[in-house]
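> no sequence on this one, just coordinates:
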């Protein structure tokens, strides 16, 4: 397997993992993807996933599990993009990593969505139990046929062959709950209309 673009592959003599607890997850993923991706690819991706999550995190204590989950999603997307597995046509949505509270319990200034985004989604019946903030990675974009951004600009990966749509959506940062609900409903309406257009 050739090295992934932008991902540093490890050498046996250099420490790669920024947190030694990632080794167990890397071993699980290497076993899960045996025959499709080598251990070096898995190690490189899990280290990169951790670094991307840590870049926007105020507290890094609990990033090991999300890093493993993000790595699995990236490997699945990479396998799909390389036609190693069959999968449905997919859409990619960028999710801005949200910063958690500061050690003293205060929220940091300007966390995406403010304190109401989770409340607004729960009110709409969205199950957030397995949700976690994550960046949009190159592998996910490569596996997608359609990429929908919401004011992403140059921060999102661009891959030739993908269809790109940008939905201008108000920024929920610091907005009161009523405004956040309105943003949620606007996204829901756009999504419903878009799915109707895609339906055969």
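Noted; the coordinates are in hand. Note that the structure is a prediction, hence the values are computed from the model and not measured.

> going forward, measure contacts between C-alpha atoms and count neighbours the same way
Noted.

> Run through who's touching stretch 160-173.
110-114, 117, 141-142, 144-152, 179-180, 183, 186-187 (Cα atoms under 8 Å, 6 or more residues apart in numbering).

> That one: which residues count as buried?
Within stretch 160-173, the residues scored as buried using 16 or more other Cα atoms under 10 Å are 172, 173.

> if I look at the residue nearest the centre of the chain, how far off is residue 40?
Nearest to the geometric centre of the chain sits residue 134, at 3.2 Å (Cα atoms, centre = their mean). Distance from residue 134 to residue 40, counting by Cα to Cα, to the nearest Å: 22 Å.

> got another, please set it beside the one above:
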């Protein structure tokens, strides 16, 4: 009964925020995606994140970011929005370690010449704090990163899908390049081990970027 009352109170406060998110995203995608599609995605994103998120105060903000990312990917996969740079999707089981490190390192090294998304087949509640610490040591802030579940449209929109320890859970689309990186799982590892995994991920990221047009790696400084 207490749990039911909490959910009623929480969703009662959240509903106006979700309505505002729907209005804003409907305007953003006006002429590209229907308001009904936007509303459906916002509702689904909120439900998916609410199952995992411990940060209830930030749930509407995360919902907006997740829905915007998915709607953009949907429009791209349907040819309604052109992809101006290569799209890379990193997938691991928890979306709390390897995929987050790979995405952040790709963004840093590519310096705007590639767009990155991440997802998890069984996403965690939050990004591993040791991962955040290890990335901060090389000047990369993961403070805004959060785990997200894997959805079809982000796979369909990707030029390259890189999986790390999540088996064959990723759907297959034609004309998409698939890579599987053998990267150790940093979950529960000490910071020294996480640093080594971080550096290994960085090497693989540089290799990938060297193969993509116009995405030569930049040095960390």
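That came through, no problem. For clarity, every value in this text was computed on a predicted model and none was experimentally measured.

> ok so, going back, tell me the residue in the second structure aligned with the residue nearest to the centre of the first structure.
Per TM-score structural alignment, the equivalent position to residue 134 of the first structure in the second structure is residue 148.

> Skipping its backbone neighbours, what lies nearest its match in space?
residue 119 (5.1 Å; Cα to Cα, 6 or more residues apart in numbering).

> ok, that neighbour to residue 144 of the second structure distance?
15 Å.

> Kindly list the longest helix within the first structure.
helix 177-198 (DSSP state H).

> which stretches of the second structure form helices?
For the second structure, the helices defined by DSSP H occupy 2-28, 35-50, 59-77, 98-110, 129-136, 152-156, 191-211.

> Tell me which of those helices sits most buried.
Mean neighbour count (mean count of other Cα atoms under 10 Å) peaks for helix 98-110 among the helices of the second structure, with a mean of 24.

> which other helices and strands contact that one?
On a contact count with 3 or more Cα pairs under 8 Å, 6 or more residues apart in numbering; DSSP states H and E, helix 98-110 of the second structure meets strand 87-92, strand 115-120, helix 191-211.

> That helix versus helix 191-211: what angle between them?
Helix 98-110 of the second structure runs at 50 degrees relative to helix 191-211, counting by axes from the mean of the first three to the mean of the last three Cα atoms, to 10 degrees.

> still on that earlier bit, can you tell me which residues contact the match of residue 134 of the first structure?
49, 66, 95, 118, 119, 120, 123.

> For it, give its distance to residue 52 of the second structure.
Going from residue 148 of the second structure to residue 52 of the second structure by Cα to Cα gives 9 Å.

> and if you look at residue 134 of the second structure?
24 Å.

> what range in the second structure matches the longest helix of the first structure?
The aligned range for helix 177-198 of the first structure in the second structure is 191-212, by TM-score structural alignment.

> so how far is the matching stretch off the chain centroid?
18 Å (Cα atoms, centre = their mean, to the nearest Å).

> quick one: contacts of that stretch?
Against stretch 191-212 of the second structure from outside (Cα under 8 Å, 6+ apart): 86, 98, 101-102, 105-106, 109-110, 130-131, 134-135, 181, 183-184, 186, 215-217.

> check contacts around the nearest residue to residue 142 of the second structure once chain neighbours are set aside.
Ranked by Cα to Cα, 6+ apart and with sequence neighbours excluded, the top spatial neighbour of residue 142 of the second structure is residue 132, at 5.6 Å. If you count contacts by Cα under 8 Å, 6+ apart, residue 132 of the second structure has them with 141, 142, 143.

> Touching, the first one and residue 131? I think so.
In other words, residue 141 of the second structure. No. Judged on Cα atoms under 8 Å, residue 141 of the second structure makes no contact with residue 131 at a distance of 10.3 Å.

> follow-up on the earlier one: shared with the first structure, which of the contacts of residue 148 of the second structure?
Shared with the first structure under both residues aligned by TM-score structural alignment, their matches' Cα atoms under 8 Å, the contacts from the contacts of residue 148 of the second structure are 49, 66, 95.

> any idea what the first one aligns with in the first structure?
Spelled out, it's residue 49 of the second structure. Checking TM-score structural alignment: residue 49 of the second structure goes with residue 53.
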